[in-house]
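Engineer: the following comprises the amino acid sequence and a computationally predicted model.
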Amino acid sequence: MDARDSRVFGPLPRVCRPARSSLSRRVFRGARLLPVGAALGAVILLGGCSPVPERAAAGSARAPEAGVPRSSDQLQRDYQRVIKDVLPSVVQIRAGDSLGSGIVLDGKGHVVTNAHVVGDETTFKVTTATGEQELSAKLVSSYPPQDLAVVRLDEPPEGLKAARFGDSRKVAMGQIVLAMGSPLGLASSVTQGIVSATGRTVSEGSSGGGTGATIANMVQTSAAINPGNSGGALVDLDGKVIGIPTLAATDPELGSGTAPGIGFAIPSATVRTIAGQIVRNGKVTDSGRAALGITGRTVLGAGFSPSGVAVVTAREGGAAHKAGIRAGDILTALDGTKLTTIESLTEALAADRPGQRVEVAYTRDGEPHRARVTLGET
């Protein structure tokens, strides 16, 4: 086995188990989510130690025009063309004792990945799809609320190829997509599927390595997403990145097993906004995330079931404070969406924008009230 095979299939660093948490009830009642930024070495052994196959050469034929049926040969050539074009822009990231993936943003060595991939680390080892040696990189900034981060290579190699990003707002159900990354530590792996749904609001939880992010407008896909795929690329047949694979659903009835064909990717529109700010400014200066300007906690009602969000503090000058909401009030609904827990409030706000006007229902001393609130920003 050569040096590259040894690196891919040999003993992997000890890695943490991905976190498991509740998937937004807006998406899928009873399911759970798993950030996919790290792999267990023992899992790889179950698959044997056969070498990673070489990528097939792309055909020379041009992709058919939109709306024209593809023959099986044409579709295969499309796949091979996209893989040849995009895979050099997808890297493997070693963050301490865990592994994940990333996408090259520019020739200066900026790479975007998930915040849960970088974790608390500030220095990394990055391996390109065509490289034999690990390259050193440093953290530029991490933004856990959107589970995104940017690292920069200390010495970008010559010919480093930046990925092209598509418009995730135009992504449609049924669209064919490819997921590229390093699942289970297997660098330069590709899986295929379709866009199963768009506009999902998903919470990943904060235990076991998750950031606790609640992310709106995620792309749901049937392409296999496994530990190590986090931070990689979800790509359309035009060779454009439409999302970053981040979460895989798990079925409680299967124990720790993932639910086949249910994965989620952060949309490219969000990636470009957040990563772009980090590259330009070294940090996120405009999150685009709506906020009420409160700290709160879940309150229990009859039968000890969650029944609302108690306002612990309402920041002076914040959105809620300006609308007359005060500490001690119990929030029960936002624009008609029932609020039972602090998580449900986060999910309700995830799809809104700063400056948007919403109606908040709440109780004060047992009396119902309503307020029109102009949302602020986190």
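Structural biologist: That came through fine.
Engineer: CA atoms for contacts and neighbours, from now on please.
Structural biologist: OK.
Engineer: skipping adjacent residues, who's closest to residue 294 in space?
Structural biologist: Take residue 294 and drop its neighbours on the chain: the residue closest to it by Cα to Cα, 6 or more residues apart in numbering is residue 314, 4.4 Å away.
Engineer: this is the comparison structure:
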Amino acid sequence: MDDQDASLSLLMAQARGQMSVVQVNLVRQSARAEARGSLAAPLRTRSVDRFVAGLCCLLFAAAIPAIARSDAQDDLTEALRITRQAEAQRIAVIDRAARCVVCVVDAQRRGGGSGVVIDEEGYGLTNFHVVANLLDTRRGFGGLCDGKLYPLEVLGIDVGGDVAMFRLTGRERFDASSLGDSDAVAVGDTAIAMGNPFVLAEDYTPTVTLGIVTGVHRYQWGEGNQLVYSDCIQVDTAINPGNSGGPLMSARGEVIGINGRISINARGRFNVGVGYAISANQIKRFMPGLRAGLLVEHGSLAATVDDVEGRGALFNRMYDGAPAWNAGIRPGDRLISFAGHEIHSRNHFASLLGTYPGGWTVEVVYERDGQRRTAITRLEPLSSGMDAPFEVDPRVNATAVTQVLRRFAEAAGVAPQRTQRTQRTGSSRNLWAARETVAAMDDGSAAEGEVGASGNGGRNRGDEGIASVTFEWRASESDAVLRRSGNGAGGPKEVTFNVSSAWWLDSEGKRFDLPPTEAMNYAALRVLLSLFDGSEVTNNGGGFVHRGADAWTGWAAPRNGAEPPILHVLHRDVAGHALARFAFDVDEGFLRRVVVTDQPSGAQTVFDLLDYADRGPARFPRSVVVSSADAVVRYDTVELIMVETE
């Protein structure tokens, strides 16, 4: 067989589909190599060799299609297996998620917006514009895929960001979907929308549509300060009227956003392939206030920035007394980062700012004269512009307070067993022994969040006193006693205090009340101690009011480059003239910070509770750092004794 015959045979094999182009080329290359290697052989030998080589090539060519077919079949089988497995997983995810999707209707069963349950107690999220017509009574119904309607109560609302929280009742336990990390969402990710478009399902089974994420960190204008989508996820998933308030889910079934807005065709209200969902991470910052039944408002620095070519985003306008001004920022300063996010432009700053609540503590890094500076300030709330006031339901707020305190008690190891014993016996003897170290501030200031530039809790001139102290108290009694041996903070060696006042007795038994700014610190400390003995939990948080959320910032907060932990903020009046802010970690439940402010003077003291560790029956801070304008006092725990008594 000559070269022409061999080539013809190969071409015929290729035409019949027995060989691929690649296989044909491999055979030809093998034949050519064989031919080149035998040029020096005698003609007859070369002819025989060529014949043998051609025959081998044909045999090899005949074998390759069978091998290729076998490999292709294996590849197809594996591809089908993977596809079917992915399909089964997607169906399972959607099946679980569908049980959490709510059809929101009013008391007359009218409406058809959507929502999603996010915890087993029936708490859920939707759009504000879905429940706006329920605000008169704050009552409606939520339909689930079991075909039943459940009583629905509107709790807190976020008019600015178009979010609301509700609670379903009528079941001991509800199926729920968790919130995911929307900052991890990328263009091209799977996006599953679920809801009740056009009221298609009378049995409340949600409609499911599937698409991909087509944009992240989009900004959509609202109406004034209302219904602004500052940091939304854009998708091509079909979202139509009635989907509002329903979940946008990842392939894992996590809620990455709340659907709320679409771009529509000029001829009618139907989707044209562009939908928007409010990001889950934005919602997380507002959830403590929403759960507590508050009208939550978005925050502002009360300052604007402008893009200046070659220089970046510069502050250009602010008023005297604005949060930015109070933080030391001035017009002309360059904005470097806000809340840990590097700022690229004016629009980027506006988009990011809109995702934080009013009253939120943020870190701002700015540059002046080539030097970077860092400031911590509290955002000013923006008015929602509602026509009618939104009154807080005390019952809803008290429920949120109780949930926060019970979560703390579980984290600190003082509940439920200990609190049940305290409630039953009415008494417990508690002793906290600590090493007291005092340092004076060298700049005369210790504003909240700015204390502790040095490692020991403050910018100081060195230790000025060390003492051993004990705090002794009983859960059934209002008074507690501090006893001090050594220099320490100085002053009386024994102080008696409660939530109203603090005093000491001289050798003749004469009482001397401490000044108001000192008494308020002891009052806050007395509340703190009662949290650890469980009595505040059994009292269901009497005296506390839930005031929303904050961020744990400042020297004591963890610094790992991530968003600072979100805090529940509970307010309580102490000493008759001061307000104490108790801040509890949303994720872990621990009490992290107490800020006490004297109302007449504005004087402020900050308690930072650090490094919780097992201390006998409870998990107690290794250190409590008390910072004021004059000094930083650090209490390092030596021993904690908590004994129930009959």
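Structural biologist: Ah, there it is. This structure is a prediction, so every number in the text was calculated from the model and none was measured.
Engineer: so after superposing, what's the score?
Structural biologist: The TM-score (TM-score structural alignment, normalised by the length of structure 1) is 0.59; 275 aligned residues with a Cα RMSD of 4.1 Å.
Engineer: just to revisit the earlier point, please pull up the equivalent of the residue nearest to residue 294 of structure 1 in structure 2.
Structural biologist: Under the alignment defined by TM-score structural alignment, residue 314 of structure 1 is paired with residue 319 of structure 2.
Engineer: number of nearby residues for its match?
Structural biologist: Neighbouring residues of residue 319 of structure 2 were enumerated by other Cα atoms under 10 Å; the total is 14.
Engineer: and the strands in the stretch 251-378 of structure 1?
Structural biologist: When assigned using DSSP state E, counting those that start in this stretch, the strands of the stretch 251-378 of structure 1 occupy the ranges 258-267, 290-291, 294-300, 306-314, 330-334, 337-338, 357-364, 367-374, 376-377.
Engineer: so which helix or strand takes in the residue nearest in space to the middle of structure 1?
Structural biologist: Against the mean C-alpha coordinate of structure 1, by Cα atoms, centre = their mean, the closest residue is residue 246 at 3.4 Å. Take DSSP states H and E as the rule and residue 246 of structure 1 turns out to sit in strand 241-250.
Engineer: and that strand with strand 258-267, angle?
Structural biologist: In terms of direction (axes from the mean of the first three to the mean of the last three Cα atoms, to 10 degrees), strand 241-250 of structure 1 departs from strand 258-267 by 150 degrees.
Engineer: ok, average deviation of strand 241-250 of structure 1 from structure 2?
Structural biologist: Taken against structure 2, strand 241-250 of structure 1 registers an average deviation of 1.7 Å after superposition, with mean Cα distance after the TM-score superposition for structure 1.
Engineer: from the chain's centroid, how far away is that strand?
Structural biologist: Centre-to-centre, strand 241-250 of structure 1 and its host chain are 5 Å apart (Cα atoms, centre = their mean, to the nearest Å).
Engineer: can you check stretch 105-115 of structure 1 too?
Structural biologist: Here stretch 105-115 of structure 1 is found 15 Å from its chain centre; the criterion is Cα atoms, centre = their mean.
Engineer: in structure 2, which residues correspond to that stretch?
Structural biologist: When structure 2 is aligned by TM-score structural alignment, the counterpart of stretch 105-115 of structure 1 is residues 118-128.
Engineer: returning to that earlier point: would JSON lines of the strands of the stretch 251-378 of structure 1 with distance to residue 135 of structure 1 be doable?
Structural biologist: Putting the strands of the stretch 251-378 of structure 1 into JSON lines (distance: least, Cα to Cα, whole Å) gives the following:
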{"stretch": "strand 258-267", "distance to residue 135 of structure 1": "26"}
{"stretch": "strand 290-291", "distance to residue 135 of structure 1": "38"}
{"stretch": "strand 294-300", "distance to residue 135 of structure 1": "42"}
{"stretch": "strand 306-314", "distance to residue 135 of structure 1": "46"}
{"stretch": "strand 330-334", "distance to residue 135 of structure 1": "48"}
{"stretch": "strand 337-338", "distance to residue 135 of structure 1": "48"}
{"stretch": "strand 357-364", "distance to residue 135 of structure 1": "48"}
{"stretch": "strand 367-374", "distance to residue 135 of structure 1": "47"}
{"stretch": "strand 376-377", "distance to residue 135 of structure 1": "37"}
